[in-house]
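Asks: Sequence first, then the predicted structure:
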Amino acid sequence: MTEFYPSLSFDELVTRVRRCTLCEEHLPLGPRPVVQLSESSRILVVGQAPGRRVHETGLPFNDPSGDRLRDWMGIGRDVFYDESTLAILPMGFCYPGTGKSGDLPPRPECAPAWREALLARLKHIELTLVIGQYAHAWHLSGPRKSVTDNVKDWEKHWPEVLPLPHPSPRNNLWLRKNPWFEKDVIPALQQRVGDILGPFSTHNA
C-alpha cells in the first residue's frame, strides 16, 4: 500500500526513492533507481523499466529507444533531459534483468511503493506519455486491452494522456504494420509538445 509521506519535502521524497533497496534481492546488477522529475515538470514520460545501458549510465532513455522517442516528440536531448520541463517515471525504477526475449518486466513491488506518492507531487503535468503494456495497465482507465488497441484508441485519452508502443528497435515490425501511427499520431504528439513547451523547444523530426 502506498505511503504518501506528507511530512517529507519533495526533495526528501525523491532522495528516498533514489536510495530505495526494496527489490535488491531480485536485481541482478543491484538497485539503482533511475528517475527524473521536478515539481515544475509539465510533461511526464512513463516507460517500463531501465535497460542495462540506462542502469550503467544512470540516464533514462539513454539508448536507441530514447533516440526514437525524442524523434517522436520532436525534441532534442537538451529539452528531454531538462527535469524542470520533463519528468520520467518508469513503472519500475531499477533494471530488472534480461529474460529469453528481452528485458524482464518491471519489478511488481516498485509502483505500489512509490508511484502514487510521486505523481501526487507533480501538479503541473499537461501531457503524460504512457509507453508499453505495464504503463498502459496502470495509467489508462477502462477495460484492459492490447497495446495496439490502446494506441489505436489514442484520441479517447487525448490531449492529457497518449498511449504509445515501446520505441524499441524490437518494435520496427509493429511500426511497419501500423503506418497510421507515424502518419496520424506522431504529428499530433509533436504539435502538443510544441504547444506545451513553446515552438522553439521542438524541431521537425
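Replies: Yep, that arrived.
Asks: Only C-alpha atoms from now on, for both contacts and neighbour counts.
Replies: OK.
Asks: Which positions in the helix or strand containing residue 176 come out as buried?
Replies: Using DSSP states H and E, the element containing residue 176 is helix 172-177. Using 16 or more other C-alpha atoms under 10 Å as the test for burial, helix 172-177 gives no buried residues.
Asks: tell me which strands and helices that helix is in contact with?
Replies: Taking 3 or more C-alpha pairs under 8 Å, 6 or more residues apart in numbering; DSSP states H and E as contact, there are no helices or strands that helix 172-177 lies on.
Asks: next structured bit after it?
Replies: Next along the chain from helix 172-177, counting by DSSP H and E, comes helix 179-180.
Asks: Check which helices and strands the helix or strand just after that following helix is in contact with.
Replies: Scanning forward in sequence from helix 179-180 by DSSP H and E, the next helix or strand is helix 186-197. When contacts are defined as 3+ C-alpha pairs under 8 Å, 6+ apart, helix 186-197 packs onto helix 64-73.
Asks: Tell me which other helices or strands the helix or strand following the helix it packs on touches.
Replies: Following helix 64-73 in sequence order, the next helix or strand is helix 77-80 (DSSP H and E). Under the contact definition 3+ C-alpha pairs under 8 Å, 6+ apart, helix 77-80 sits against no other helix or strand.
Asks: Apply 10 Å and report the result again.
Replies: If you count contacts as 3 or more C-alpha pairs under 10 Å, 6 or more residues apart in numbering; DSSP states H and E, helix 77-80 packs onto helix 64-73, strand 86-88.
Asks: so which of these is the most packed in?
Replies: By mean neighbour count, with neighbours taken as mean count of other C-alpha atoms under 10 Å, strand 86-88 ranks first of these at a mean of 24.
Asks: Tabulate the helices and strands packed on helix 77-80 in CSV, adding columns for distance to residue 112.
Replies: Below are the helices and strands packed on helix 77-80 laid out as CSV (distance: least, C-alpha to C-alpha, whole Å):
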stretch, distance to residue 112
helix 64-73, 25
strand 86-88, 17
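Asks: Which one, of these, ends up nearest to residue 46?
Replies: Checking those against residue 46 by C-alpha to C-alpha gives strand 86-88 as the closest, at 6.1 Å.
Asks: next helix or strand past the closest one?
Replies: The helix or strand immediately downstream of strand 86-88 is strand 98-99, counting by DSSP H and E.
Asks: Put this next to the first one:
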Amino acid sequence: MIDPITQEIMKLYLEHQGLPQELSPTDQQAFLETESERIAERIDNMKIVMEQQVLQRYMRDNGQPPPYMEKVGMINQAWAQATDFVINEEIYGQLPPEMEAYPPDQESPEAEAERDQARIQVHKSDPERWRNPLNCADPDKEADRLTDQLWKGRPVQFLYYAAHLIAARIEDNEPYPTSQNHPLYPSFTSQLDERVDEHAASGK
C-alpha cells in the first residue's frame, strides 16, 4: 500500500509534471509510483541531512545541545525546509532563493542503482527508448562490436545512440542490420542521423 506522503507526491507530480505519453497506462502508473517513491526517499534523506546541520550549527554556536522543546521545533522546521527543497526541485523545477544555499542530498550508490534500474524497467517495452539512453540498459559487448563494425568513423554522439539502438533491437528480438549491405542499414543510419540532429538542435 502506498503511504500518504507518496500519494501526495503522486498528485503533485501529475498536476505539474505529467506522464510520458508514449507509455501505456499500466507503464504510466508504474512510472508515477516509481518516481514518487524516489522523491519521497529523497525527502527522507534530506530531512536527515538538514536535521544534522541545524543541530550541529546550534552546538557550534552555543556549546551545548538545545533544550528539548527548542530541539523539537528546530527539527520540525528543518524537516519542512527539506520537504520544500526537494518538492521545489523535483516537481516545480526550481528552488526558492532562500534555499539555494542548501547543499543537495547525496544519494547512496545502492539507491541510485535501484532508481536507475526501475526507470529502465519502466521503459523496457518502449521500442523508441534508445532515443533517450538514460532509459536503457548499457549496451553489451555484442552491440558495441556491431556498432563499431557498421558505423566506424562516425562521431561519438552518433555511435552512442547507435549502440543503444542496436542493443534495444537485440533485447526486443527485433531485426537489425548486421552489415552495411543489410536492407535495414540505410533506415537505421537515417534514424540515427535524425536523432543526432535533434540532439544538436535541442541539446537533449
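Replies: Ah, there it is. Nothing here was measured: the structure is a model prediction, and the numbers come from that model.
Asks: List the TM-score for the superposed pair.
Replies: Superposed pair, TM-score by TM-score structural alignment, normalised by the length of the second structure: 0.29. Supporting alignment: 94 aligned residues with a C-alpha RMSD of 5.1 Å.
Asks: Which of the helices and strands packed on helix 77-80 of the first structure sits closest to residue 164 of the first structure?
Replies: helix 64-73 (9.7 Å).
Asks: angle of that closest one against helix 186-197?
Replies: Per axes from the mean of the first three to the mean of the last three C-alpha atoms, to 10 degrees, the angle that helix 64-73 of the first structure makes with helix 186-197 is 80 degrees.
Asks: the helices in the second structure, which residues?
Replies: With DSSP state H, the ranges of helices along the second structure come out as 4-16, 25-62, 68-87, 109-122, 141-151, 156-171, 185-202.
Asks: Please identify the deepest-packed of the ones you listed.
Replies: Buried most deeply of those, by mean count of other C-alpha under 10 Å, is helix 156-171, with a mean of 21.
Asks: Remind me what it packs against, helices and strands.
Replies: Helix 156-171 of the second structure packs on helix 141-151, helix 185-202, going by 3+ C-alpha pairs under 10 Å, 6+ apart.
Asks: which ones are touching the nearest residue to residue 37 of the second structure once chain neighbours are set aside?
Replies: Leaving out its chain neighbours, the residue that sits closest to residue 37 of the second structure by C-alpha to C-alpha, 6 or more residues apart in numbering is residue 6, at 5.9 Å. By C-alpha atoms under 10 Å, 6 or more residues apart in numbering, the contact set of residue 6 of the second structure is 12, 33-41.
Asks: Next one: residue 193 of the first structure from residue 161 of the first structure, what distance?
Replies: 12 Å (C-alpha to C-alpha, to the nearest Å).
Asks: Residue 137 of the first structure too?
Replies: Distance from residue 137 of the first structure to residue 161 of the first structure, by C-alpha to C-alpha: 13 Å.
Asks: so what sits against both of those two?
Replies: Shared contacts of residue 137 of the first structure and residue 161 (C-alpha under 10 Å, 6+ apart): residue 130.
Asks: And these two? Which one has more around it.
Replies: More crowded of residue 137 of the first structure and residue 161, by other C-alpha atoms under 10 Å: residue 161, with 19 against 16.
Asks: what's the closest non-adjacent residue to the more buried one?
Replies: Spatial nearest neighbour of residue 161 of the first structure, chain neighbours left out: residue 128 (4.7 Å); criterion: C-alpha to C-alpha, 6+ apart.
Asks: Give me the packing partners of the host helix or strand of that neighbour, helices and strands only.
Replies: Element membership for residue 128 of the first structure, per DSSP H and E: strand 127-131. Using 3+ C-alpha pairs under 10 Å, 6+ apart as the contact test, the elements touching strand 127-131 of the first structure are strand 43-46, strand 86-88, helix 133-139, helix 147-152, strand 161-164, helix 186-197.
Asks: Tell me the spacing between residue 25 of the second structure and residue 36 of the second structure.
Replies: Applying C-alpha to C-alpha, the value for residue 25 of the second structure to residue 36 of the second structure is 16 Å.
Asks: What of residue 26 of the second structure?
Replies: Counting by C-alpha to C-alpha - residue 26 of the second structure and residue 36 of the second structure are separated by 15 Å.
Asks: try residue 202 of the second structure
Replies: From residue 202 of the second structure to residue 36 of the second structure the distance is 27 Å (C-alpha to C-alpha).
Asks: and if you look at residue 122 of the second structure?
Replies: Distance of residue 122 of the second structure to residue 36 of the second structure, computed by C-alpha to C-alpha: 14 Å.
Asks: what does residue 7 of the second structure give?
Replies: Separation of residue 7 of the second structure from residue 36 of the second structure (C-alpha to C-alpha): 8 Å.
Asks: shared neighbours of the two, which are they?
Replies: Residues within reach of residue 7 of the second structure and of residue 36 at once, by C-alpha under 10 Å, 6+ apart, are residue 13.
Asks: Dump the helices and strands packed on strand 127-131 of the first structure into CSV; add distance to residue 172 of the first structure as well.
Replies: Formatted as CSV, those follow (distance: least, C-alpha to C-alpha, whole Å):
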stretch, distance to residue 172 of the first structure
strand 43-46, 20
strand 86-88, 23
helix 133-139, 17
helix 147-152, 14
strand 161-164, 14
helix 186-197, 15
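Asks: among those, which is nearest residue 13 of the first structure?
Replies: Judged by C-alpha to C-alpha, the one of these that comes nearest to residue 13 of the first structure is strand 86-88, at 14.9 Å.
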